[in-house]
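Enquirer: below are the sequence and a predicted model for it; my questions follow.
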Amino acid sequence: MKIGELAAATSCPVETIRYYEREGLLPEPARSSANYRLYARAHAQRLRFIRHCRALDMTLDEIRTLLDHHDRPRQPCNAVNELIDDHLAHVEARLAQLQALREALVTLRSRCNGESDASHCGILQELSQPLPDRTPTVPDARSHVPGAHRSG
């Protein structure tokens, strides 16, 4: 199948398929005499695997590790368990950060009842103050892999 057919079969944009090829997650496909990429069923299965991992917010490195174990099934799976445990810990840390962010926003929202003019708005006044050291940090989406996390 050609790249457009693979894209349609897996609900994956063509650009993302090419990206995964460049990153070495998808093997190089055969080429037709007209130099079109020709993908096999194995490409579609691997792409579904990658997309499932991406839906779980896994990084490309995590996916590489899982694919290595998938491709070499005689390896012990304890490394797979450790990877998932580490990823789960990362998700739990992000959840804690987001909960702290939520609490900070709720507190900020409580500073204004919306009945004053903007010059007396408690939210605007609070936002004008220096940041306290205890301000929650929100994970940078790019730190756990680019728009790659949601592009594929």
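Expert: Nice, thanks for sending it over. Note that the structure is predicted; figures quoted are calculated from it, not measured. Residues are numbered from 1 along each chain as shown.
Enquirer: C-alpha from now on. contacts and neighbour counts both.
Expert: Noted.
Enquirer: please enumerate the helices of the protein.
Expert: If DSSP state H is used as the criterion, the helices of the chain fall at 3-10, 14-22, 41-55, 60-71, 78-109, 122-127, 148-151.
Enquirer: now the ones you listed in TSV, please, with extra columns for mean neighbour count.
Expert: Formatted as TSV, the entries for the helices of the chain read as follows, by neighbours: other Cα atoms under 10 Å:
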stretch	mean neighbour count
helix 3-10	16
helix 14-22	15
helix 41-55	17
helix 60-71	16
helix 78-109	14
helix 122-127	14
helix 148-151	16
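Enquirer: closest to Ser32 out of those?
Expert: Each of the helices of the chain was checked against Ser32 via Cα to Cα, and the shortest separation belongs to helix 3-10, namely 11.9 Å.
Enquirer: closest to Arg134 out of the helices of the chain?
Expert: Evaluated with Cα to Cα, the helices of the chain place helix 78-109 nearest to Arg134, the distance being 10.0 Å.
Enquirer: comparison target, given below:
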Amino acid sequence: MKIGELARETGCTVETIRYYEKVGLLPKAMRSQENNYRYYSQKHLELLLFIRRCRALAMTHEEIQQLLQAREEPDNSCISINELIAEHLEHVRARIEELQALESQLEILRNQCHSVHTARDCGILKKLDEADNSDWQTPKASNSHVEGSRCHHKKG
């Protein structure tokens, strides 16, 4: 199948498929001699669907690469897979805590202004302008790599 067909089958964009090939998550496609079009196999389709499911779980490319490697070695122990998922779950839990703190801060802001004023008299802007604001929880540098987190963790 051509790249457009693969894109339709998986819900990926053509650019994403090319990117996954470039970074090595997806094997390079065969190319036609006459027109240089990429042609993908059923294996490409299965791998791309697997990658999409992992991305839906906010896994990094490095984590996905580890899982893909484990799929290629089906007789090996799955302990590394279990550890990877346990670590990822901790990152997700840390992100949830960050989001809950953010929610609290936004609630505080929202409560500063309950009616329409001029911008000069807006309680929200005044609160954001305060130099010493004991209501804010300063974001902690987290080891989270989950999308949207403040600090991305890279394995060495």
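Expert: Thanks, I have the structure now. Just so it is clear, the structure is predicted and the values come from calculations on it, not from any experiment.
Enquirer: closest to Arg142 of the first structure out of the helices of the first structure?
Expert: Ranking the helices of the first structure by distance to Arg142 of the first structure, with Cα to Cα as the measure, places helix 148-151 first at 8.2 Å.
Enquirer: which other residues reach the closest one?
Expert: Helix 148-151 of the first structure is contacted from outside by 16, 54-55, 57-59, using Cα atoms under 8 Å, 6 or more residues apart in numbering.
Enquirer: distance to Pro136 of the first structure added to those residues, as CSV?
Expert: Below are those laid out as CSV (distance: Cα to Cα, whole Å):
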residue, distance to Pro136 of the first structure
Thr16, 33
Arg54, 26
Ala55, 26
Asp57, 22
Met58, 23
Thr59, 24
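Enquirer: what is the nearest of those residues to Ala44 of the first structure?
Expert: Thr16 (13.0 Å).
Enquirer: looking at the second structure, name the residue matched to that closest one.
Expert: Under the alignment (TM-score structural alignment), Thr16 of the first structure pairs with Thr16 of the second structure.
Enquirer: for Thr135 of the first structure, which of the helices of the first structure is the nearest?
Expert: When the helices of the first structure are compared by Cα to Cα, helix 78-109 sits nearest Thr135 of the first structure, at 7.8 Å.
Enquirer: quick revisit: ok, the contacts of helix 148-151 of the first structure vs Leu6 of the first structure, which is closest?
Expert: If you rank the contacts of helix 148-151 of the first structure by distance to Leu6 of the first structure using Cα to Cα, Thr16 comes first, at 11.3 Å.
Enquirer: so how far is Leu26 of the second structure from the match of Thr16 of the first structure?
Expert: Distance from Thr16 of the second structure to Leu26 of the second structure, counting by Cα to Cα, to the nearest Å: 10 Å.
Enquirer: same check on Lys43 of the second structure?
Expert: On the measure of Cα to Cα, Lys43 of the second structure and Leu26 of the second structure end up 10 Å apart.
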